[in-house]
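J.: Using only what follows, build the 3D model:
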Amino acid sequence: MIARIDYLEDTESAAAPPIIDLAALNSKDAAAHQNLVDQIRKACLAKGFFQVTNHGIAQELQDAVFQQSKEFFNLTESTKSKYSQANHPNKLGYEPLRSQNFEKRTAGDLKEGFFIGRDLPLDHPYRQQNRIHCGENVVPTELASPSTFAEVTKTYHKQMTALAESILSIIAETLGLPSTYFAPFTHEAGAVLRLLHYPPQPVNSDPNERGIGAHTDFGSITILMQDDVGGLQVFDAATNSWIDVQPTPGALVVNLGNVMMRWSNDRYISNLHRVINKSGKERYSVPFFYSGKPDFEIGCLPGCEDEDGTCKYEPVTVQGWIAARHANTFKEAKGAEEISQLVKASAAVAA
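T.: All right, here's what the predicted structure looks like:
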């Protein structure tokens, strides 16, 4: 039996998320590897956010993804709307402006997006079962080179999947578990890439206007590539304030999602974050959401039980959890209700 870890340790709550070098990820230097584990553990406890360098994703590939994203969002609205994810059986394709509404204070979040999932053959069970974000990807034919769009995004999705699984292996170690512990969870996992475009917000716009409202991510971990415009902020429960996550050249932002927070019995934080783009510039970002195997049941990780051996949450499948969260923010606009609950949960963890 794995012993329960003492999670009560000092954290720099008011500091910005740390920048962590992943060079020691596969190092044979035990001390260097343990230092990496310790840094990530501290970040998961403090805010559930950190940036990573030496992650292995070539700058040329990152640039190519941004280029394809900009080409798509430069298409006319009528053209983009032809590829609406609302009409796709696996919810892949275009997300129009203000489709989501997390805080429910305006007409919706000031962003548009494009969903890209695992490109699966017709006979794959996930396509047969209409699994969310798993299926035949949408490739707009109006682009200068549709084949380039398909190849670049497929390559990036594949490499981000591998990176996410490597980071999960380290997160397992931070919890005193074997590095291979999450292998059943990552087998035939669901993951979605999301190209995002944020129009600039006027400086004198509605004070409630958001590029994306305060929210937590639905899955296990998110890996974000952002441009140099900025606007991403993470919530600090201890000081009740928002902290800027400054773009760092070559770095990717990593944050934990709801699945990991539930699975760790709230030991680790799925933190609130938002985007406010008052730079006067277009902002582009590319989050990669790693959900995990759709049928995998999330219960409570060994060593994360409460002192009396109980867990806060009932078991739930990954698919069930993700589908419910999408319904709340895309259809029912109940994001604000979840936010109030999650603020309380985050504050309790910080305390």
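
J.: rest of the way, CA atoms for contacts and neighbours
T.: OK.

J.: For the residue nearest to W263 when sequence neighbours are not counted, give its distance to F73.
T.: Distances taken as CA to CA, 6 or more residues apart in numbering put C300 closest to W263, at 4.8 Å, once the chain neighbours are dropped. To F73, C300 is 41 Å away according to CA to CA, to the nearest Å.

J.: do V318 as well
T.: V318 is 31 Å from F73, by CA to CA.

J.: The residue nearest to W263 sits in which helix or strand?
T.: Counting by DSSP states H and E, no helix or strand carries C300.

J.: And this one, please, so the two structures can be compared:
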Amino acid sequence: MATVSGSDRLRDLHAFDDTKAGVKGLVDAGVTAVPYFFRHKPDPLPVTAPSEAAAAIPVIDLANADVDRRRVVAEVRAAAETVGFFQLVNHSVAGELMDEMLAAVRRFNEQPLEAKVPYYTRDVGSKVRFNSNFDLFRSPAANWRDTLVMEMAPEAPSPEQIPPTTPRRLGERLFELLSEALGLPTAYLGHDAGCMDGMSLAAHYYPPCPEPEETMGTSRHSDPSFLIVLLQDTSGGLQALLEGPRRWVDVPPVAGALVVNVGYFLHLVSNDRLRSVEHRVVATAGGGGPARVSVACFFRFEYTSTRSYSPIVADGIGGARAAVYRSMTAGEFLARYNGKGLDGRSPLDHFRLPAAAESPISSATSLTHFPSLRRRKPRQPSPSSTSPKVEVDRDHVASQVRAVVETVGFFQVVKHGVIDELMDEMLVAVWHFNEEPQEAKVPYYTRDVASMVRFNSNFNLFLSTAANWCDTLVTEMSHEAPSPEQITLVCRGVALKYTVMVRRLRERFFKLLSEALGLPTGYMGRDAKCMDRLSVVAHYYPACP
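T.: Next up is the predicted model:
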């Protein structure tokens, strides 16, 4: 093939785009050869036999989560940590709806051109946009496909623009399972980490190609989102790049299944624990067969968000590992991803910390600390533990309390009446406050001990022989508590609810302690005034280099 200058190539790309007909327009025009700007270099990696493919991509039955949740969590963790792909059956999305969705995409693409032109745009601000190759003017070679994108969250298009039929509840269930797989609170990824703040629906249409070996339906890539749920027809063609040895493996269509894969952002947030695996779609062969159709639901960040995303370095059970990536915003990542197009290179490499492999824990400036908590399944102390547990709702525990306060001085309490979800919410709120931009925290920074809400580092900074690696937010919650407006916004609601429940708990403690000392039940709480004041002290311990 003759060499084409850059200016000629750009001219030809514009000419193709100006038709607004996409790849379907080329097929309708009767092309017998793939235009040069669709031609890809051959991929030297082998493709495995179909017999291996069936075993390589796990199939997970979501119905089992209602019977043996621990088993399903383990299956999801194993698939996300190794293959990065799995197929989901019994997922509650009706088969009729899946068929209807695929048929609707096919009908849209096979309409007359004049019906599709009003939707043809490259304006990423448009909630509904139809075009061919989002990266047409940046990628080394175009892909043999057309795409209809619908932005379904945070604000979906009006029904007049396009009907919103998306598996959002399924996404919630998947993020709950993945949160538990990482040892995090069930709602963390879906709610606190913002993995469901945005949602896009991308309907791909792959027309039959006269030279399928010369081009690709979709180049090798991974996706700029947290998680992808894919509905594919029976055509096949999706392949994942697996290791040991590196080879392409088919992700075969399974009746009634949805394909799930990890995106770049979940790879980053999980600190390399979950794998965002490269994948591709081979071009559909010609010969009079139907076009391949698929619908991908991308659970993503909100495009306008200024939030900083960081790796979670806690493993959920008290351990930690070095941060592999630096923090980034959605804007930073998208600029990198969109700027390079689908060229087979990972945009995560740009954000990788050079010393990550050498540092035992992340640097303080990475802001990647996450509170290690599993309140719903608390770790049992080891037999050698010197911190006894006391169940305060059992009868006759005064002697048990007396024994531990006279000897150890510490004890752990279970069945205390403070609900698990509230404890999780309180810890996450403290983490969110400390992870906020500095300008949001500065108004609370003070060393005035008369202030009812004060944030600082080391209350004894100028008196101690050495400072501690800790930041602290103190809220005085006594009879004259601060007004709700004084309490930090991210902690406000949960702090007030948590304090109410802790006040009830302290009354029970002081009654038990009074009895343990042989005093009247109400002595310590009322007469000795042990309950006159209450301070809520929230400590934040960033990972230390």
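
J.: What would you report as the TM-score here?
T.: Overlay of the two chains. TM-score (TM-score structural alignment, normalised by the length of the first structure): 0.74; 294 aligned residues with a CA RMSD of 3.3 Å.

J.: Tell me which of V318 and F73 of the first structure has more neighbours.
T.: Neighbour count, other CA atoms under 10 Å: between V318 of the first structure and F73, V318 has more, with 23 against 19.

J.: The more buried one maps to what in the second structure?
T.: Using TM-score structural alignment, the equivalent of V318 of the first structure in the second structure is A330.

J.: Kindly provide the distance from its match to S222 of the second structure.
T.: Separation of A330 of the second structure from S222 of the second structure (CA to CA): 16 Å.

J.: Then E515 of the second structure?
T.: Look at E515 of the second structure and S222 of the second structure: by CA to CA, they are 63 Å apart.

J.: Report how many residues lie close to L163 of the first structure.
T.: By other CA under 10 Å, the residues close to L163 of the first structure number 16.

J.: Would you quantify the distance from it to Y290 of the first structure?
T.: 10 Å.

J.: what's the answer for Y198 of the first structure, then?
T.: Taken as CA to CA, the span from Y198 of the first structure to Y290 of the first structure is 22 Å.

J.: mind checking the SS state of the residue nearest to the spatial centre of the second structure?
T.: Nearest to the geometric centre of the second structure sits C195, at 3.9 Å (CA atoms, centre = their mean). Three-state call for C195 of the second structure (DSSP: H, G, I helix; E, B strand; the rest coil): coil.

J.: same thing with the one 5 residues further on?
T.: Classification of S200 of the second structure into helix, strand or coil gives strand, according to three-state DSSP.

J.: Which position in the first structure pairs with it?
T.: Checking with TM-score structural alignment, S200 of the second structure has V192 as its match.

J.: Let me see the contact set for its match.
T.: F115, I116, G117, R118, H133, C134, H157, F288, F289, Y290 (CA atoms under 8 Å, 6 or more residues apart in numbering).

J.: From R69 of the second structure, how far off is the closest residue to L184 of the second structure other than its chain neighbours?
T.: Distances taken as CA to CA, 6+ apart put G316 closest to L184 of the second structure, at 5.4 Å, once the chain neighbours are dropped. G316 of the second structure sits 18 Å away from R69 of the second structure, going by CA to CA.

J.: More neighbours: those two, which one.
T.: Each of G316 of the second structure and R69 has its neighbours counted (other CA under 10 Å); G316 has more, 20 against 15.

J.: my read: that one touches L182, true?
T.: Yes. Here G316 of the second structure lies in contact with L182, judged by CA atoms under 8 Å, at a distance of 6.5 Å.

J.: what's the burial count for the residue mapped onto L232 of the first structure from the second structure?
T.: L232 of the first structure maps onto L238 in the second structure, with residues paired by TM-score structural alignment. Neighbours of L238 of the second structure under the rule other CA under 10 Å: 20.

J.: Run through the strands of the stretch 401-545 of the second structure in chain order.
T.: 412-414, 453-456, 471-476, 535-540 (DSSP state E, counting those that start in this stretch).

J.: Of those, which stretch is the most buried?
T.: strand 453-456 (a mean of 21; mean count of other CA atoms under 10 Å).

J.: ok, which stretches of the stretch 101-250 of the second structure are helices?
T.: 113-116, 168-181 (DSSP state H, counting those that start in this stretch).

J.: can you pull out the strands in the stretch 151-300 of the first structure?
T.: Going by DSSP E, counting those that start in this stretch, the stretch 151-300 of the first structure shows strands at 190-198, 212-215, 221-226, 232-236, 241-244, 252-256, 273-275, 283-292, 297-298.

J.: Just list what the helix or strand following the shortest one packs against, helices and strands only.
T.: Right, the one you point to is strand 297-298 of the first structure. Downstream of strand 297-298 of the first structure, the next assigned helix or strand under DSSP H and E is strand 316-317. Under the contact criterion of 3 or more CA pairs under 8 Å, 6 or more residues apart in numbering; DSSP states H and E, strand 316-317 of the first structure touches strand 297-298.

J.: Can you tell me what sits against the strand it packs on?
T.: Contacts for strand 297-298 of the first structure (CA under 8 Å, 6+ apart): V259, R262, W263, P315, V316, T317, V318.

J.: chain center to that strand: distance?
T.: Between the centre of strand 297-298 of the first structure and the centre of its chain there are 18 Å (CA atoms, centre = their mean, to the nearest Å).

J.: Turn the contacts of strand 297-298 of the first structure into CSV, including distance to S179 of the first structure.
T.: Shown next, in CSV, are the contacts of strand 297-298 of the first structure (distance: CA to CA, whole Å):
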residue, distance to S179 of the first structure
V259, 18
R262, 20
W263, 16
P315, 23
V316, 23
T317, 22
V318, 21
